[in-house]
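1. kindly return the folded structure for what I paste below:
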Amino acid sequence: MDQNHIYSRLGVHPFINAADSYTTIGGSRMPPEIIEAMRQAAEHFVELDDLHDRIGERIAALTRNEAAMVTSGAAAGLAIAVAACIAGDDPVKRRAFPRLNGLRNEVILHRCQRNGFDRAVAQLGVTFAEVGGDAGTSVCDLEEAIGPRTACILYFDTSAFIRGALPLAEVIRIGRLHGIPVIVDAAAQLPPVDNLWNYTQQGADLVIFSGGKTLQGPQSSGLIVGRRELVRMCRMQAGPASDTVGRPMKVGREEMAGLLAAIERYLMQDHEALRCRHERVVETFCRELASLGYKGVREYPGPTGQDYAYAMFDMRGASRTAETIMRLMKDGDPAVLIGLARDGTDQFFLNPLHVKDEEIPLIIERFKALG
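-> Next up, the predicted model:
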């Protein structure tokens, strides 16, 4: 790397990402057109509320939704969406957070879906009403949890959290029956591309995506799509105004423009060709590492249930653990980040999502160098 590069000057060491769109490593890489859109946005002053509205309208049309808005990440989208369901368009309620006594402040959530991301909602001062248990969740569990204080139902649609939960379609049906909004966290659920509209077409009221993962937009961006009236209430929580709970989650003009450019680019891609490319990369990883003695298989769907394949390698019974392999790969030159199996078994994976073609032989050479 050029010694004048900012990472070189700071002594920060980049690496090849053969793992996933982890927030801790920057999400993804932004293509040149997204960077250019952000540069253009940074050159001029505009009314941020106007920009919010125009970009939301454009994204809604592109994604076949009633309405949309840009957020400062998917976690911020969760907080803003729940706040909108609690406060609506009432200015007094909007200023009540986190002291919500007397308001509809209960958020229903499957017990099996409790995770670190629900902390973004907890900071609002809500009460979680957990449903289900180790044996699973019944329709009665969900219906009995709904009461006069229920503000919304929160659903995390990722393979790590759906075991033991009711199917999303059933949750939406029950929510509609009782007039309770259903918010879906689909932060990493791209591809397939049509997830951008599938959830709302199924009846979800608000759906949240990350802008900095597969969309390859700014890492500190996210997207809410859904019912026009609810998105309007979300906007009230997250504009540049200083008297809302969303003020610390405000979005810059650069992130708004960058995410719009990212969505425009993503929708224009040949997604079938991308999927075939991912399959070829996975096949290459499995074949080349097999020649080095690694036991690899194609896994599908992606790490959190996305529509692409990746390569999983089993180190159980081998002389090195998966964790040791990960450390050695990241400590080498070039440094390569690989993923560890989410279930805690002694396996590692190689993900094609963010690997450039020219990086594939470098990854294979690094494995050869391990001996």
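
2. going by C-alpha atoms from here, please, whenever you check contacts or count neighbours.
-> Will do.

3. what ranges does the chain have for its strands?
-> 16-18, 67-71, 106-110, 127-131, 150-156, 182-185, 206-210, 222-226, 295-299, 310-314, 336-340, 347-350 (DSSP state E).

4. here is the second sequence; please produce its structure so I can put it next to the first one:
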Amino acid sequence: MSALAGLGLAPVINAAGTVTRLSGGILAPEVVAAMAEASAACFDMLDLQAAASRAIVAATGAEAGIVTGGASAALLLGAAACLVGLDPAAMDALPRDAARREVIVARSQRTMYDRAVEVAGGRLVEVGIPDRFSGAGVRDATAAEMAAAIGPATAAILWVAQPWSEPPLEELCRVAQAAGVPVLVDAAAQLPPLANLRGFLDAGADLVAFSGGKAIGGPQASGILAGRRKLVASALLQMLDLDLPAAQFRLPPEFAGNRALPFLPRHGIGRSCKAGKEEIVGLLVALQRFQAEGDAPRQARMRARLAAVQQAMGQPPGVAVEIAEGPTPLLLLRCADAAAARAAEAALRARRPAVHVNQGRLREGVLVVHPAALAEADLPALGAALAAVLGSDTVLPFASAAKAG
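-> Next comes the predicted model:
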């Protein structure tokens, strides 16, 4: 009996993408082998994070980097670093007290994930009126408005990376640097393209958080925090196991040389954000693979998966089918209306094995098939499931009319 069967678990077909609620993606054999190798040995975690920093620096151009227990963990640690720097007394006071705890963010960039900033002890200060999203106009936050919000209590500015985010990162970084305020970028799902590994830091960001378990292809419980050496060192200190005599502790040169702290802080606000040896090594191997493959071959590989699904699915009646190009190609299935799309999505989840498609465009009546977390063995089964549901008169009553027409 397999381990999964022994636990009573049945895999699902994940056509929603590398989302956490569906356990992310599928690890490459090289990543699995590296994690297994790491699991059979013990390491000094400072040495392991120093090795990770060297690899992250080579990939991103940052001054330093660490592996965390996911992108949300990287965001929490990055916020904590901005709040207290390398002051161990201030680290010990989090999350209750911080001399500077305000983190400025454009109102249009608020997300469920920015709670990580608040958990660290930050207080989010919203700026701007996002009329362009409410439909009331065209305005959003500007760099000048963000600059005007900076005050004595400002610890950082949070910028959530999306192609449509305003103000532009370069403009924001200019005003932030003039005020001596670090910019923390949430870029959890902004890979590919490969250029984004460096792009946000090249634009002037001080810290960037990436997910390791999405497009990079690392373990789901892994993330990257990259940026300024002093801030990354602070984040590392607030994550590490510091249960050792203070005289034995030295920060490796990758983070701050042998810079002496006034004293060694207690376990930090980010202790629960740790990554294990298996996650660190697995992520580093996945990062090498992600860089080596490049954007065009990866797009071609994803497009081939979608083409296989489309071939197995055929042409469902009354459904417009297209492959949308982008950093990751997507298969779009446009139903008659939102109600039809919701009915089809629910019917797919009710199958065995359950089929999960991306729900991001259900309001438009569109089912989205994301290829990143699909196994090769899933492709014909997914196509057959889509054909059965989208061609069913029971699930979609208009299907019979479409067939007759």
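
5. overlay them and tell me the TM-score.
-> TM-score of the superposed chains, computed with TM-score structural alignment, normalised by the length of structure 1, equals 0.90; 358 aligned residues with a CA RMSD of 2.1 Å.

6. just send the strands of structure 1 back as CSV, with distance to Arg253 of structure 1 and mean neighbour count too.
-> Output for these, formatted as CSV (distance: least, CA to CA, whole Å; neighbours: other CA atoms under 10 Å):
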stretch, distance to Arg253 of structure 1, mean neighbour count
strand 16-18, 28, 23
strand 67-71, 10, 29
strand 106-110, 31, 23
strand 127-131, 34, 19
strand 150-156, 29, 25
strand 182-185, 24, 24
strand 206-210, 17, 30
strand 222-226, 13, 29
strand 295-299, 39, 18
strand 310-314, 35, 22
strand 336-340, 32, 22
strand 347-350, 35, 24
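
7. could these be laid out in a markdown table, adding distance to Asp194 of structure 1?
-> Listed next are the strands of structure 1 as a markdown table, based on distance: least, CA to CA, whole Å:
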| stretch | distance to Asp194 of structure 1 |
| --- | --- |
| strand 16-18 | 25 |
| strand 67-71 | 15 |
| strand 106-110 | 25 |
| strand 127-131 | 29 |
| strand 150-156 | 18 |
| strand 182-185 | 15 |
| strand 206-210 | 13 |
| strand 222-226 | 13 |
| strand 295-299 | 22 |
| strand 310-314 | 21 |
| strand 336-340 | 27 |
| strand 347-350 | 25 |
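
8. what is the neighbour count of the aligned residue in structure 2 for Ala83 of structure 1?
-> By TM-score structural alignment, Ala83 of structure 1 lines up with Ala80 in structure 2. Ala80 of structure 2 has 33 neighbours, counted by other CA atoms under 10 Å.

9. quick check, Ala80 of structure 2 in contact with Val119.
-> No: Ala80 of structure 2 sits out of contact with Val119 when judged by CA atoms under 8 Å, with a separation of 9.0 Å.

10. how much space between Trp46 of structure 1 and Arg54 of structure 1?
-> One thing to correct before we go on: residue 46 of structure 1 is Val, not Trp. 12 Å (CA to CA, to the nearest Å).

11. map Pro329 of structure 2 onto structure 1.
-> Alignment note (TM-score structural alignment): Pro329 of structure 2 maps to Ala309 of structure 1.

12. repeat for Ala343 of structure 2
-> Mapped onto structure 1 by TM-score structural alignment, Ala343 of structure 2 lines up with Thr324.

13. same check on Leu287 of structure 2?
-> Checking TM-score structural alignment: Leu287 of structure 2 goes with Ile263.

14. residues of the longest helix that structure 2 contains that come out buried?
-> Counting by DSSP state H, the longest helix found in structure 2 is helix 295-313. Across helix 295-313 of structure 2, burial judged by 16 or more other CA atoms under 10 Å covers 295, 298-299, 301-303, 305-307, 309-310, 312-313.

15. tell me the contacts of Ala143 of structure 2?
-> By CA atoms under 8 Å, 6 or more residues apart in numbering, Ala143 of structure 2 lies in contact with Pro167, Pro168, Glu171, Leu172, Val175.

16. and the fourth one, how close does it get to Glu145 of structure 2?
-> If you measure Leu172 of structure 2 against Glu145 of structure 2 using CA to CA, the figure is 10 Å.
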